[in-house]
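>>> A predicted structure for the sequence below; I have some questions about it.
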Amino acid sequence: MFLVTEDFKTFIRKYPITTIMVGLCTILAIITTFLGGYTIENIIILGGYEHELVKQGEIWRLFTYAFMHGSYAHFFMNMTFMIILGRPLERALGSVKFLLFYLVSVILTGLIINFNYTPNTVETGASGVGYAFLGMYLFITLFRKKMLFSDDRKFVITFLGIGLLSSLIIPSTSLTGHLAGMIIGFIITPLLLKKGARFQNSVNV
C-alpha cells in the first residue's frame, strides 16, 4: 500500500492534493537555493514561524511555516514521508476531505506551537502534517484495522515508534509540533473517515 508504483502523470491525476502540497514545498526549496540557502534570514523571509513576528501581527506564519523547511535534509525527508503516507490517505478520504484534513492539521498544529513556543527559535516544516498522517493511521490501526493489511499495521506502529524516538533524540526537532500533529490527526479522523471507506486494493484481514 505504501509503495509508489504510479508513473508521474498517473500520480498527479490520482493524488492532486499531495502533488500540490509537495509542489509548493519544492518551489520554496528552489527559491531558497537561489536566495543563498537555508539561513535563518531566508527561512523567516519565506514564511517560517517566529513567535515575536506572529505576536506583531504576522499571523499568516501559523500556516506558511508548514511549506518552508530548515535544511535540504529536512525538506527531502518530509517530502518522502508526505508522498509515502499521504497517497493512501488521499485515496481513502477523497481529495476534498484530504485537503480539509491537511489544512486543519497545519493550522491547529501552528496554533499549538504558538501557544507552547520556545523563545528565540524558528519553526518550519511539514513534519506536523506528517505526524497528523501517522495519527490517522494510528486511529485506523486501533479502531478500523480491517482497512489495513496486518503488515501495513505493523509498518505504521514501527514508523510511529521510530518517529517519536527521533523526535526525542534529534536536536532542533519540534517535539511539540510532532505530538500536536499526531494528536490532531488521531482526533479528527473519525470526523472525516467513513466507516465504509477503504484503501484501494486493500482487503479485510
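That came in fine, so what should we check first? Numbering: from 1, shown residues only.

>>> hey, let's count contacts and neighbours off CA atoms from now on
Fine.

>>> Contacts for stretch 36-52, please.
28, 32, 35, 61-62, 64-72, 114, 117, 119-124 (C-alpha atoms under 8 Å, 6 or more residues apart in numbering).

>>> mind running it again at 10 Å?
With contacts defined as C-alpha atoms under 10 Å, 6 or more residues apart in numbering, stretch 36-52 is touched by 28-33, 35, 53, 58-72, 110, 113-125.

>>> Check it against this one:
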Amino acid sequence: MKEFSRYKVTYSIIAINSVIYLLSALFSGSIVDMDMHVLVDMGALYGPLTVLKGEWWRLFTAMFLHGGMTHILMNMVSLYIIGRGMEMYFDTKSYLSIYLFSGLLGGLVSLYIHPASVGIGASGAIFGVFGALAGFFIAHRKHLGEHTKAFMKEFTVIIVINLVIGFSIPNVDVSAHVAGTIVGFIGGYLLSKDPKFIGIYSGLMVLLMLAIMAYLPTMYVQTFT
C-alpha cells in the first residue's frame, strides 16, 4: 500500500490499461491477440471515423487500448520503469497533463501521417513521460551535472533503438512516438522550472491540438474523395 501511495499515478494508469485490456480480450475471445473490429468499436483511432465523422473522443480512448499481450506488456513495463521516476520529479497535475497531451497530440500526428490506419496504444503518452524526464535533466543540468550526461546518453540510445525497431517492424507508429517525446520534453522542461507554468503549457497544447483538428478534415476530404 505504501508503494502504491508513492507511485499512485503510474500504478493507476497501469491498472486502468490492464482492466480495459481484459475487457477487450473478453470481447475478442482471446487473451493474446485482440480483434481489430472490437478495438475500433471500443474507441481505437481510425481516421475516417475520428476526423470525417467527428469522433474526436477516440484520441483519448485509443490511449488505453492495445493490440495484444506483447503490446500491452511492453508498454506497461516501460511505464512502470519510467513512470515512477516521473513521480519523483513532478507533481500529479504535471505528470497527468504531460501524459495526456503527449498521447493526444501523438494521436493527432498519427492521424496526419497514417490517415487510413487503426491507431491504438499508450506508447505516445509513455514516450511523452520519457521526454519529460529528458526535459527535467536538461532544465537542471547545471545542478545535476554528471547525472544529466548519463541520462542523456541512455535517452539517446533508447530513442535510436526505438526508431530502428519502429522502422523495421510493421504497424509500429514512430510518428506518435516522436510527437509524444517532443510534447513531453516541452512539458518536462517548463514544469520542472515551475509547476505554475502548467496553465501556459496546457494552453499551448490545446491551441496546437485545435489547429491540427481544424486542418485535418480538409486533408481527409481530399484523401478519401
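Arrived safely. For clarity, every value in this text was computed on a predicted model and none was experimentally measured.

>>> Measure how buried the residue nearest to Ser117 of the second structure when sequence neighbours are not counted is and give me the count.
Counting by C-alpha to C-alpha, 6 or more residues apart in numbering, Tyr46 is the residue found nearest to Ser117 of the second structure once chain neighbours are left out, at 6.2 Å. When neighbours are counted by other C-alpha atoms under 10 Å, Tyr46 of the second structure registers 25.

>>> Could you do Phe34 of the first structure as well?
Residues lying near Phe34 of the first structure (other C-alpha under 10 Å) number 9.

>>> Identify the residue of the first structure aligned to the residue nearest to Ser117 of the second structure.
Matched by TM-score structural alignment, Tyr46 of the second structure corresponds to Glu50 in the first structure.

>>> what's the distance between its match and Cys25 of the first structure?
19 Å (C-alpha to C-alpha, to the nearest Å).

>>> What of Gly36 of the first structure?
According to C-alpha to C-alpha, Gly36 of the first structure and Cys25 of the first structure sit 17 Å apart.

>>> What's the match for Gly106 of the second structure in the first structure?
Match for Gly106 of the second structure (TM-score structural alignment): Thr109.

>>> Secondary structure of its match: a strand, I assume?
No: looking at Thr109 of the first structure with DSSP: H, G, I helix; E, B strand; the rest coil, it is helix, so not inside a strand.

>>> That one: what's it in contact with?
Counting by C-alpha under 10 Å, 6+ apart, Thr109 of the first structure has contacts 62-63, 66, 103, 115, 128-129, 132, 176-185.

>>> Now name the helix or strand holding Ile161 of the second structure.
Counting by DSSP states H and E, the element that carries Ile161 of the second structure is helix 146-168.

>>> Mean per-residue distance, the following helix or strand past that helix versus the first structure.
Moving toward the C-terminus from helix 146-168 of the second structure, the next helix or strand (DSSP H and E) is helix 174-193. Average distance, helix 174-193 of the second structure versus aligned residues of the first structure after superposition (mean C-alpha distance after the TM-score superposition for the first structure): 1.4 Å.
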